[in-house]
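> Let's see this in three dimensions:
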Amino acid sequence: MIASDLDGTIIGRDGKISDRTVRAFKDAASAGVEIVFVTGRPPRWLDPLRSRLGHEGKVICSNGAVIYDLATSEVLTARALPHRNIFAAREAILHLHPTTTFAAETTTGFLLEPGFVDSGSVELLDGITPRPLAESLTEADAVVKFLARGKDQDPDAFLADVQPAVNQLVSVTRSSPTVALLEMAQPGINKAVTLAEYAQSLRIDPQDVVAFGDMPNDIEMLEWAGHGYAMGSGHPEAIGAARYRAPDFADDGVAQVIEARLAELDGL
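From the prediction side, this is the model:
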């Protein structure tokens, strides 16, 4: 099995996947390798997988909180955060950093508070009206990712400061390389937990999993997989956690590793 993160791993800031990477994944699939993508993205941001890779399989989304079927456009499983945890974490973060703004990813959409995004962003263009979560969040909303955006904060320092204050309420990580954006889920949920369950359902051993990632939200996955590759261009903590290092994203690092491993299989 190949389990790959998306942004910073195979998708660039321009939203594109290179031709070489597309070929590598298609060659792996043709060789009978199970492919699963494991991302912090919500289901509504998976178009590159369809348009460039033609992928129609399962995708582990929202840092492990959701399993989504691209073939049927259906949420198969969702682990939602209790609303009481969301509001308790919100208050704890505001106590530390009063200018923090918040948003919530649900199984059916996106809710954001005033100030969370800049005017004219894609969220606003999609017709979402910013409102306090206390007003917009309903009992029917299944929140799979709660987000906190710091103002003028160092991303790593923001995570280190907030994590001890909320770790009994939520699991917290980050994936943006430049923005102080925290991503929170149900306690105990991360990419590795859901990937392990998915692999077990297919009777695939961790030792037979090659995983790729580049940011702190990939650390548990890279540690769990028998062959966890951090991107050479990735976050130092991800590089430190992984057993192996792939070349930089700009050098099609994932494609290079896949090509080399497929060549080894051909030589057996």
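
> hey, let's count contacts and neighbours off CA atoms from now on
Noted.

> SS state for the spatially closest residue to Ile10 that is not a sequence neighbour?
Nearest residue to Ile10, sequence neighbours excluded (C-alpha to C-alpha, 6 or more residues apart in numbering): Ile17, at 6.0 Å. Secondary structure, DSSP: H, G, I helix; E, B strand; the rest coil: Ile17 is coil.

> And this one, please, so the two structures can be compared:
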Amino acid sequence: MSTEPTAPSQYENLSIKMVLSDMDGTLLRSDGSLPDGMFDLLRRLNHSGITFVPASGRQYATLANLFDGSTAGMPIVAENGAYIVRDGMELASFTLSREFVVATVELLRRIASKGCEIGVVLAGKNAAYVERDDEAFMEQVRTYYHANEVLSDQLAYNDEILKIAIFDFDDAESGTLPYLEHLRSDHTVVVSGTHWIDIMDPRVNKGLAVRTLQEKLSIPKDQTMAFGDYPNDIEMLEAVGYPFAMANGHEDVLSVSDFIAPSNEDGGVITVLSNILAQN
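So this is what the prediction gives:
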């Protein structure tokens, strides 16, 4: 499968009104930072009437901090589509029942007791709640969940839970995922990174978030573009007229995308959008 970036001539003269971008492995560099020139690009997109939307498995608070000072009018899709916020106002959310959260946490405790090295995050609207507090796990938690709280009993949370995230210290797809396959019958279960698995309401994926924004902002599919690199981005890419996989993307993402952007380390999202702005 070719991972050669698409020539700019193949996406000339596009009429784009909204761009969604995944964060890790897509927009962000491997150290988690925004690429150089991102804030200037946001100003140029805004001037051209194009809405930029971060769409990530990360927490809303984390994404808002990342784009601090540039979030006015910017919709933010957090928790893989379970929470959509614009200018501090909730546009949509999809939460998990208390009964399901309790049953799943108890299941994950049993999985951990069998020797799986995992940490569990309950991603709420106000904070992320964890029980395990060793530094190796908390380093991962702090990266993606700036608002976090350690509880002696994780189930003592007082919040609406948007997502259950599992960090597998080995490989999530081959390690923890097989224990969770049965949950897919009535919930969304996605591998969102080498070490992460997300469990959400069965309606939730980034594609639902795209369609929600298209409806609320009156932007059609054929004026929407998206960038992604991992399987949790597939529904988002399928919901837009111009789907871009990153050159460093998972083979499943490459297979559903019409275009390929340079890798995240090569500033692929900025490169493609800069080319589009230069042509219009």
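
> Map the residue nearest to Ile10 of the first structure across to the second structure for me.
Using TM-score structural alignment as the criterion, Ile17 of the first structure maps onto Leu34 of the second structure.

> for Pro164 of the first structure, same thing?
Matched by TM-score structural alignment, Pro164 of the first structure corresponds to Glu181 in the second structure.

> for Ala255 of the first structure, helix, strand, or coil?
On the three-state scheme (three-state DSSP), Ala255 of the first structure is labelled helix.

> From the structure, what's the count of residues near the aligned partner of it in the second structure?
Structural alignment (TM-score structural alignment) places Ala255 of the first structure against Ile270 in the second structure. If you count neighbours by other C-alpha atoms under 10 Å, Ile270 of the second structure ends up with 20.

> give the contact list for Ile270 of the second structure.
Taking C-alpha atoms under 8 Å, 6 or more residues apart in numbering, we find Ile270 of the second structure in contact with 27, 35, 37-38, 41.

> now do Leu262 of the first structure
Going by C-alpha under 8 Å, 6+ apart, Leu262 of the first structure touches Ala28.

> go on, Ser121 of the first structure?
By C-alpha under 8 Å, 6+ apart, Ser121 of the first structure has no neighbours at all.

> can you map out the helices along the stretch 101-250 of the first structure?
Secondary structure of the stretch 101-250 of the first structure (DSSP state H, counting those that start in this stretch): helices at 122-125, 133-136, 155-166, 191-201, 219-224, 236-241.

> mind checking which of the ones you listed is nearest Leu76 of the first structure?
helix 191-201 (11.8 Å; C-alpha to C-alpha).

> what's the mean deviation for that closest one versus the second structure?
Helix 191-201 of the first structure, aligned to the second structure and superposed, deviates on average by 1.1 Å (mean C-alpha distance after the TM-score superposition for the first structure).

> What residues in the second structure pair up with that helix?
Using TM-score structural alignment, helix 191-201 of the first structure corresponds to residues 206-216 of the second structure.

> Map Ala172 of the second structure across to the first structure for me.
In the first structure, Ala172 of the second structure lands on Pro155 (TM-score structural alignment).

> same thing with Val53 of the second structure?
By TM-score structural alignment, Val53 of the second structure lines up with Val36 in the first structure.

> residue contacts, the nearest residue to its match once chain neighbours are set aside?
With C-alpha to C-alpha, 6+ apart as the measure, Ala3 is the residue that lies nearest to Val36 of the first structure, at 5.0 Å, once sequence neighbours are left out. Residues near Ala3 of the first structure by C-alpha under 8 Å, 6+ apart: 35-38, 209-212.

> for Met18 of the second structure, same thing?
50-53, 219, 223-225.

> Kindly report the same for Val77 of the second structure.
Val77 of the second structure sits next to 53-56, 60, 83-85, 206, 209 when contact means C-alpha under 8 Å, 6+ apart.
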